[in-house]
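Trainee: Predicted structure and sequence below. I'll ask about it afterward.
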Amino acid sequence: MKAFAALLDRLVYTPSRNAKLRLLADYFRRTPDPDRGWALAALTGSLDFPNAKAGAIRELAREQTDEVLFALSYDYVGDLAETTALLWQTQGDAEAPGLADVVETLRQAGRTEVRGLVSGWLDGLDATGRWALLKLITGGLRIGVSARLARVALGQAFDTAVEEIEEIWHAVDPPYGALFAWLAGDGDKPDVAGRPTFRPFMLAHPLEERTDLDPADWLVEWKWDGIRVQLAARGGERRLYSRTGDDISAAFPDVLAAMDFDGVLDGELLVRDTADPASADPAAFNALQQRLNRKTVSKKMLAGHPAYVVAYDILFDGAADLRGLPLEQRRRRLEAFVAGHGHPDIELSALLDAPDWESVAALQAEARRLGREGLMLKRRDSRYEPGRKTGLWFKWKRDPLTADAVLMYAQRGHGKRSSFYSDYTFGVWRGGELVPVGKAYFGFTDAELAQLDKWVRNHTVNRFGPVREVEKRLVFEVAFDSIHASSRHKSGLAMRFPRIGRIRWDKPAEEADRIEALEAML
């Protein structure tokens, strides 16, 4: 546990991606099995302790600490695990637990056993170890390491392409003994033949406005406003994978039901507009969001938000690997595949008529009005290769929307910014009242963050746990991809991908945008 805690502690205070990769790779090389396997599972979100809840941790901490002191400390620190780790008063001289012991014991523990186990482990650890233990248990690491970054580091540790690891990832289970044996040269590569495994996506480079491409060399499609998915069906097994390789099959049984084929498709996951059944266009992205990150889906949800896929590409037709073929040939195979399959929930992505660059630009300009995210341009002769390959695929997204909004609430961030107020809720005017329309974190320099953090502290008017309400005086210029109606928000609106463009120190709050301006963007 001590080595894992030291790793997490260093990762939190290491902003550089390359430095994080080096730390992770070194840990995977040096740490023995099964500890490194359980650490990898924790970093990739593959651990679940159903009987260990954050509420139990909070109760443990309050039993040892004055309730007012705990509340004040939590308000200052802003993180339950860190607050508990710092306040914990050790009892006796317990021995520090090992990572494998913690994981394997918790997986078997009943709900009534968890509190006693955790209390004993906390007594055997220092503050850093206690923090790491509690982060492990609650599942909220928040250390700036994504599941894919962990797999990239694993590949670097053993000089193996991450694409090879990703293709077998869903065929191995924690603590990944067979995976590490293969990577270390002590075992065979796990066999995925005949399994619906994930194949890394081919990605596109952003395209700013340019006219040096010959449209005759490119296929042009809409970039749909959904999420990129891979449909994999082999030997009677069916899987739906996200762009990052996560298995999201459980959330979309209706899509799995449509996958009565043998092959692998690349496409866009969308939801039909049940409010307008006659429309051929999908519902807005927020309708799709209702289906994401669910372990089970109710009949009501399936009926109200039916999912379907627009197919872009075909990677496998049966057992035949088509990724080495030029796009034009794959496209013909895809057309035949979709037509032969004939299921209404798997549609073919239409090719757009764009004989010259002016036509391409005109289509891009129409994207927002038509509810599209932009355009995709793909070289006709491109093979399907994982990752972003220079000059083969481009995405030309619609221009972002912007609004001037007033800062209403601030909350402490996580990781290295946990001592700063860096998460902000902002709103616009409805009559004489501000109503919240979005939340975003601050992504500028440390100096600017410190300046804004000081402003928040000096202009606080109320507190709600880790959240501060501030004077309604500071204006942000907020950029966002789109805006949708939402019954979950007081304003009736929800922004998609809001980000703070700049702070308008010069602009009076009364001159910020009104709700009517945002409603006009719907």
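Mentor: Happy to help now that I have it. Residues are numbered from 1 along each chain as shown.
Trainee: CA atoms for contacts and neighbours, from now on please.
Mentor: Fine.
Trainee: is it true that residue 242 touches residue 231?
Mentor: No: the pair residue 242 and residue 231 does not pass the contact test of C-alpha atoms under 8 Å, sitting 9.3 Å apart.
Trainee: second one coming, line it up with the first:
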Amino acid sequence: MPAFAELLERLVFTPGRNAKLALLKRFFATERDPDRGVALAAISGELSFTAAKPALVRELVASRTDPVLLAWSHDYVGDLAETVALIWPEPTHRPNRPPPELSEVVEALELAAKAEIPAMLAEWLDLLDPGGRLALIKLVTGGLRVGASGRLARQALADWSGHPVEEIEEVWHGVPPPYLPLFAWLEGRAERPDPRDAPVFRSPMLAQPLEAPDIAALDHTAFRAEWKWDGVRVQASAGPGGRRLWTRTGEDLSGAFPEILEALDFHAVVDGELLVIRDGEVAPFADLQQRLNRKVVGPKMLRDHPAGLRLYDLLFEAGEDLRPLPFDTRRERLEAWFACVKPARMDLSPQVAFASMEQLAALRDGARAAGIEGLMLKRGDAPYIAGRPKGLWWKWKRAPLSVDAVLMYAQRGHGKRSSTYSDYTFGLWRPDGAGGEELVPVGKAYSGYTDQELVWLDRWIRNHTLSRFGPVREVEKELVLEVVFDAAQLSSRHKSGVAMRFPRISRLRPDKPAAEADRLEALMAMVENRPQ
């Protein structure tokens, strides 16, 4: 556990991707099995302890400390694990045993009944130093926000072992934690694990954004065009070994979309876009969001938000790897396969005909009115290559929208931002029904600003706080933020009646009076697919 705690602490406070890779690489090279495999599972989000909820941790700590002091400390620090690490009292008589190993903690949590967990946690907290306590609470509550993802961890394995990360990705989901066969292969002690027909994830091919210099140099005759649909890019893998639905980062979505999983009645791997589709029409992304991150999907949700898969590519057919083939050939194979298999809840993403870049630009300009993100351009002779190779696939998204909004609330972030107000709720003006105007929240953003702007914003928020609601601060309605976003959609879940797609802070407008910020009707006018 101490080595894992040190790794987490250094990941939190180490900026830069390469530096984090170096930390992970050293950890995997020096730690023993099974602890390094358990750490890998934790960082990748493969561990979940349903009985160890944050509320249970708070109750345990409150039993050992002053509950009021605990509440004030949590409000100031902003992170439960960090608060527990600092406030947990040193035991009068420390247990006569070493701190627990990481694998020991995980095994005990997996086997323990809920009633046994508080005593176990208390004993471990007594044995650990503050760094170890921080790691323990983050582990058991699922709060490992340390700036390292599963993909980054697998890249570190590749850097350490010399095996391509794409090979590791294809083995990854066929080997359960703590990944003993995986580490044996990477160290040259065993053959590469064979997932056989298991539905493993393959690293996707991604597109480069198309900018002005690239447009000028583009030979449009070499490319094929498709619409860029506003959903979630997924990979569906099915065969004798099972069925799975993956996001482009390898997250398993199978449980949230049982109707799609049922439709994977074939032996192939397809690449496509997950959408909510009603009567052949693509619903706004906000409808798809209702389905994401759900462990249980009821009949009403299945009926009101029917999911479908719009297919882009065919990667494997009956065990044959089609990725080395040119895109044009794979498209022909996809169309023939689709006509033969006729998979339920799926259709083909149509190719868009064009004769010039000017014509393509006009199509792209009209994408917003059709509720489409933009265009994809794919070279006809391009193989399917994992990663983001330059010049083979381009994404030409429509220009973002923007509004000037007023900062209303702020909340601390996570990880290295846990002590900084970095999450911002903003609003627009609307009539209050009494002849005046009121601000109504329209979105939340936590990106887009620079480090210097974050420091300025944090100081401004602390100096202009009106009241507190747990971790949230309400601020004076004085600061205007220019917010850019990809789309606006009607939403019954939001008080304003509208939801933004990917809002981020473009710039701070301390020069602009709050009364001159935009009105809600300006945002409503940008809503796509609005009923007439």
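Mentor: Arrived safely, thanks for sending. A quick note: this is a predicted structure, and the numbers were derived from the prediction, not measured.
Trainee: if we can go back for a sec, neighbour count: residue 242 and residue 231 of structure 1, which is higher?
Mentor: residue 231 (28 against 18; other C-alpha atoms under 10 Å).
Trainee: and the counterpart of that one in structure 2, what is it in contact with?
Mentor: Aligned counterpart of residue 231 of structure 1 in structure 2: residue 236 (TM-score structural alignment). By C-alpha atoms under 8 Å, 6 or more residues apart in numbering, the contact set of residue 236 of structure 2 is 243, 244, 245, 246, 264, 269, 270, 271, 272.
Trainee: again, only using 6 Å
Mentor: The neighbours of residue 236 of structure 2, taking C-alpha atoms under 6 Å, 6 or more residues apart in numbering as the test, are 244, 245, 269, 270.
Trainee: can you redo the residues you listed as a markdown table with neighbour count, distance to residue 201 of structure 2 and secondary structure?
Mentor: A markdown table is the format used below for the contacts of residue 236 of structure 2 (neighbours: other C-alpha atoms under 10 Å; distance: C-alpha to C-alpha, whole Å; DSSP: H, G, I helix; E, B strand; the rest coil):
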| residue | neighbour count | distance to residue 201 of structure 2 | secondary structure |
| --- | --- | --- | --- |
| 244 | 22 | 9 | strand |
| 245 | 28 | 9 | strand |
| 269 | 28 | 9 | strand |
| 270 | 22 | 11 | strand |
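Trainee: related to what we said a few turns ago, the host helix or strand of the match of residue 231 of structure 1 against structure 1, how far on average?
Mentor: For residue 236 of structure 2, the host element (DSSP states H and E) is strand 232-239. In this overlay with structure 1, the average offset of strand 232-239 of structure 2 from its partner residues is 1.0 Å by mean C-alpha distance after the TM-score superposition for structure 1.
Trainee: Distance-wise, check residue 51 of structure 1 relative to residue 99 of structure 1.
Mentor: 18 Å (C-alpha to C-alpha, to the nearest Å).
Trainee: Ok, residue 271 of structure 1 next?
Mentor: Relative to residue 99 of structure 1, and taking C-alpha to C-alpha, residue 271 of structure 1 is found at 42 Å.
Trainee: And residue 498 of structure 1, by the same measure?
Mentor: For residue 498 of structure 1 relative to residue 99 of structure 1 (C-alpha to C-alpha), the value is 38 Å.
Trainee: can you give me the strands in the stretch 351-500 of structure 1?
Mentor: 374-379, 387-388, 393-397, 401-412, 421-430, 433-441, 460-464, 467-470, 475-480, 482-485, 493-496, 499-504 (DSSP state E, counting those that start in this stretch).
Trainee: which parts of stretch 77-86 of structure 1 are buried?
Mentor: 77, 78, 79, 80, 81, 82, 83, 84, 85 (16 or more other C-alpha atoms under 10 Å).
Trainee: quick one: the host helix or strand of the fifth one to structure 2 mean distance?
Mentor: Going back to what we said before, that points to residue 81 of structure 1. Here residue 81 of structure 1 sits within helix 80-87, counting by DSSP H and E. Superposed on structure 2, helix 80-87 of structure 1 shows a mean distance to its aligned partners of 0.8 Å (mean C-alpha distance after the TM-score superposition for structure 1).
Trainee: which is the next helix or strand following that helix?
Mentor: In N-to-C order, the element after helix 80-87 of structure 1 by DSSP H and E is helix 99-108.
Trainee: which residues in structure 2 does that next one match up with?
Mentor: The aligned range for helix 99-108 of structure 1 is 102-111, by TM-score structural alignment.
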